[in-house]
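[1] structure here, sequence nowhere to be found:
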């Protein structure tokens, strides 16, 4: 029966409907706030205003219809739609292997087309050719049209969230266990359907990897071009800007190249697709994660040899932990164990790693992620705390994910999970947390 396959959700995340509503409003506010609170047009990062003057400025802007109209830019919206269409066409026409995902509650597995990395290379090739032919000043439009592009991504997120919510009521849909509460606001936010699709096109995994992640790199390239235009060419771009571009491009390329690893993540196997993932993929990732590059575009920072060496060391430490931890997990799941890691048997017949990185903490890959995030912010210097927003936000996000994952594992493994947590005591950071 459908009710057996799609039971009613009885446990809320994010404090339930009130929390879902506040986050749905809060994410757009924070996205605009991080621009107007850290931008050249606003006067700095943050603007040189007292809290009372800043508060009055916000009230005046919010009560002015012209300010609200200024958030919309038709040209920027068409550019964003063109970008999204490019990603769709690339997914459709570029060759790619078919990979099966995890087994669903129905006993079936979905097939996914793997060509995100090819799409990335195509986008980089076109962008590089355009810049080489027309100069860096030709690719600064993302900097110039930032607010309009941000607004377009938010509109796309809302439209997709409404569509997938409405489509989830068609017969035969497999719903997310956490998104079938019956409350419109909560289910719309958290995602009602587990794997919304149009034919073979999987909306959730497409958004996770292509439009937002690749746009993040293109935004960074635009910020490099903006700085190059102001400083007289690419030869005068600061070392800090190059580091941010290289670090974040490598991170994105690594994720896209290892696309099949996405299909075992909590986002794909457990979470539905609603406004939470839509706005996270399409708005938050490209426009918030690129904050460091946008700051450096109008506030250049020179690190020097020692500064470069220090930032590189921090980043490579984080990447080493992230990549080797994930390699250990993936090898073990695929029946390989080249490091002869120890594992604990469970009553379910599966095993849990208790040595290597996974013996030091339950989520060592999160530790690597956090260290890398810190390295991405270091090139901006220490004149403003705003460019370190990503690190703070990411820490909160990963702690929340870790707690959700631990809760799910407790239900899955029962007493075995309790025994496992006594062996692997630390959640993310060994000896600290």
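    Here it is on my side, so go on. A quick note: this is a predicted structure, and the numbers were derived from the prediction, not measured.
[2] alpha carbons only for contacts and neighbour counts from here, please
    Will do.
[3] residue 119 is in contact with residue 87, correct?
    Yes: judged on CA atoms under 8 Å, residue 87 makes contact with residue 119 at a distance of 7.1 Å.
[4] those two: who's more crowded?
    Applying other CA atoms under 10 Å to residue 87 and residue 119 shows that residue 119 carries more neighbours, namely 24 against 20.
[5] which parts of the stretch 101-250 of the chain are helices?
    Applying DSSP state H, counting those that start in this stretch to the stretch 101-250 of the chain gives helices spanning 116-134, 141-144, 146-167, 184-190, 203-209, 211-231, 239-257.
[6] closest one to residue 403 among those?
    For residue 403, the closest of the helices of the stretch 101-250 of the chain is helix 184-190, at 16.8 Å, according to CA to CA.
[7] which secondary structure elements does the closest one sit against?
    On a contact count with 3 or more CA pairs under 8 Å, 6 or more residues apart in numbering; DSSP states H and E, helix 184-190 meets helix 16-36, helix 146-167, helix 275-279.
[8] second structure for comparison follows:
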């Protein structure tokens, strides 16, 4: 998850949804159960690909997350050279997930629809509710995609109503990055803190040992990352944004977690908030540590003029595992194109996420190899820190639904976090207001369509 979420907001989504008829589209999909994978046994209707031949040309829309355009084109070229049935064209359809989402949904009302589309963690369920992507199960079977070889946590992120709606591709988790020279100057052990409370003890030592540093810790830019990365702290304190579809962001545990961050910024004065990208702040040596996507790993290592350390996310007073959320993007196939194009798209999707190509993609970007059988020996030898990111996958947790299933939920979270962390507003008051906003989104924009 390295493309920053920009405010293509809930109204924008609903305006487009109204144009294509969200209610009818969701009904046509069979409508998900609120219990997710344990919903109706039948699930949505699957497409019959018997006797279908692949289309001669297809397009793949991407926003090139993590600076992935070059490596994606490399994989496209390899596919085109490997067979003569289908030619794939890579199209840069936006600078971030929101631009590509807006372009894709606008295309539903008339225009050129792609054959594969990048689905970010906070957008795929909206495509589902709109009925603009297909359940992939029959396509997976038709082209022989081995779902059992994909990392279970990453594949499960796109499962709903007993169907698979996307295949994991540019997948990431947050990592705790730190400046080893600053750590050494402060006399700290060469590792990440086990808990946030431990880091609160370390932070003053860092501030004293490295006088020129702006902050011991730089929080991610709130507009793009608050709802994602702060789940770690909320979970560590025993809270969360939500539990299933019940909004819980105003619970005492969540309030305590946000109070910790506010105190770090205003009382301890050892934490700041990035204006653009905390990974850049770390790479420049301006701060001692930050939390950023594994998709930032390659960029940080290239830019930093010091030894970079990385490790698992810290835990909290309630729990230390699993407190790391999954994130990033997968690939889906639109509903409104022909079976021939859908079949060709699935064929390329199999190639794109093959064990070999997932290693190639990970090596160029820092994203996770999504296949279990992927040989990561060379990748880890070249970049030992990538092993840490891969190992952390075993202790990841699926994101709270209020962030990934509620249209615009992550933006509401970002607003509340900004009020708490840049305006010093009362955490309890802001999180209570956030609960009201999230419950309104659920009642108006989610519940009627599931």
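    It's in. Please read these numbers as outputs of a predicted model, since none were measured by experiment.
[9] quick TM-score on the pair, please.
    Once the chains are laid over each other, their TM-score by TM-score structural alignment, normalised by the length of structure 1 reads 0.24; 174 aligned residues with a CA RMSD of 7.2 Å.
[10] follow-up on the earlier one: need the helices and strands packed on helix 184-190 of structure 1 in CSV with distance to residue 316 of structure 1 and mean neighbour count, can you?
    Output for those, formatted as CSV (distance: least, CA to CA, whole Å; neighbours: other CA atoms under 10 Å):
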stretch, distance to residue 316 of structure 1, mean neighbour count
helix 16-36, 28, 16
helix 146-167, 31, 20
helix 275-279, 29, 25
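[11] which among these is found nearest to residue 132 of structure 1?
    Set against residue 132 of structure 1 and scored by CA to CA, these come closest in helix 146-167, at 22.7 Å.
[12] just the angle between the closest one and helix 211-231, please?
    Relative orientation of helix 146-167 of structure 1 versus helix 211-231 (axes from the mean of the first three to the mean of the last three CA atoms, to 10 degrees): 180 degrees.
[13] mind putting the helices and strands packed on helix 184-190 of structure 1 into TSV with distance to residue 421 of structure 1?
    Converted to TSV, those look like this (distance: least, CA to CA, whole Å):
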stretch	distance to residue 421 of structure 1
helix 16-36	28
helix 146-167	37
helix 275-279	29
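[14] distance of residue 286 of structure 1 from residue 109 of structure 1?
    Per CA to CA, to the nearest Å, residue 286 of structure 1 is found 30 Å from residue 109 of structure 1.
[15] I misspoke; the intended subject was residue 393 of structure 1.
    34 Å.
[16] name the residue in those two with the higher neighbour count.
    residue 109 (13 against 10).
[17] quick one, what contacts that one?
    For residue 109 of structure 1, the contacting residues are 100-103, by CA atoms under 8 Å, 6 or more residues apart in numbering.
[18] and the helix or strand where residue 407 of structure 1 lies, which residues are buried?
    In the assignment (DSSP states H and E), residue 407 of structure 1 maps to helix 389-413. Neighbour counts over helix 389-413 of structure 1 (16 or more other CA atoms under 10 Å) mark 389-391, 394-395, 398-399, 402, 406, 410, 413 as buried.
[19] mind checking the longest helix of structure 1?
    Longest helix in structure 1 by number of residues, with DSSP state H as the criterion: helix 304-333.
[20] just the buried residues of the helix or strand just after that one, please?
    For helix 304-333 of structure 1, the following helix or strand on the C-terminal side (DSSP H and E) is strand 343-345. Buried residues in strand 343-345 of structure 1, defined by neighbour count with 16+ other CA under 10 Å: residue 343.
[21] strand 343-345 of structure 1: what's the following helix or strand?
    strand 351-353.
[22] for that following strand, which residues meet the burial criterion?
    Going by neighbour count (16+ other CA under 10 Å), the buried part of strand 351-353 of structure 1 is 352-353.
[23] the next helix or strand after it packs against which elements?
    Downstream of strand 351-353 of structure 1, the first helix or strand assigned by DSSP H and E is helix 357-360. Judged by 3+ CA pairs under 8 Å, 6+ apart, helix 357-360 of structure 1 is in contact with helix 304-333.
[24] quick check: angle from the helix it packs on to helix 239-257?
    Angle, helix 304-333 of structure 1 to helix 239-257, by the same axes, to 10 degrees: 10 degrees.
[25] ok, residue 75 of structure 2 - how many residues close by?
    Neighbours of residue 75 of structure 2 (other CA under 10 Å): 20.
[26] now do the SS call for it.
    Under DSSP: H, G, I helix; E, B strand; the rest coil, residue 75 of structure 2 falls in the helix class.
[27] element containing residue 128 of structure 2, please.
    Following DSSP H and E, one finds residue 128 of structure 2 within helix 124-130.
[28] helices and strands around that helix, which ones?
    Counting contacts by 3+ CA pairs under 8 Å, 6+ apart, helix 124-130 of structure 2 is packed against helix 22-28.
[29] returning to that earlier point: so which of the contacts of residue 109 of structure 1 is the most crowded?
    When neighbours are counted as other CA under 10 Å, the busiest of the contacts of residue 109 of structure 1 turns out to be residue 101, with 18 neighbours.
[30] you'd agree that residue is up against residue 114?
    No: at 11.4 Å, residue 101 of structure 1 does not count as touching residue 114 under the criterion of CA under 8 Å.
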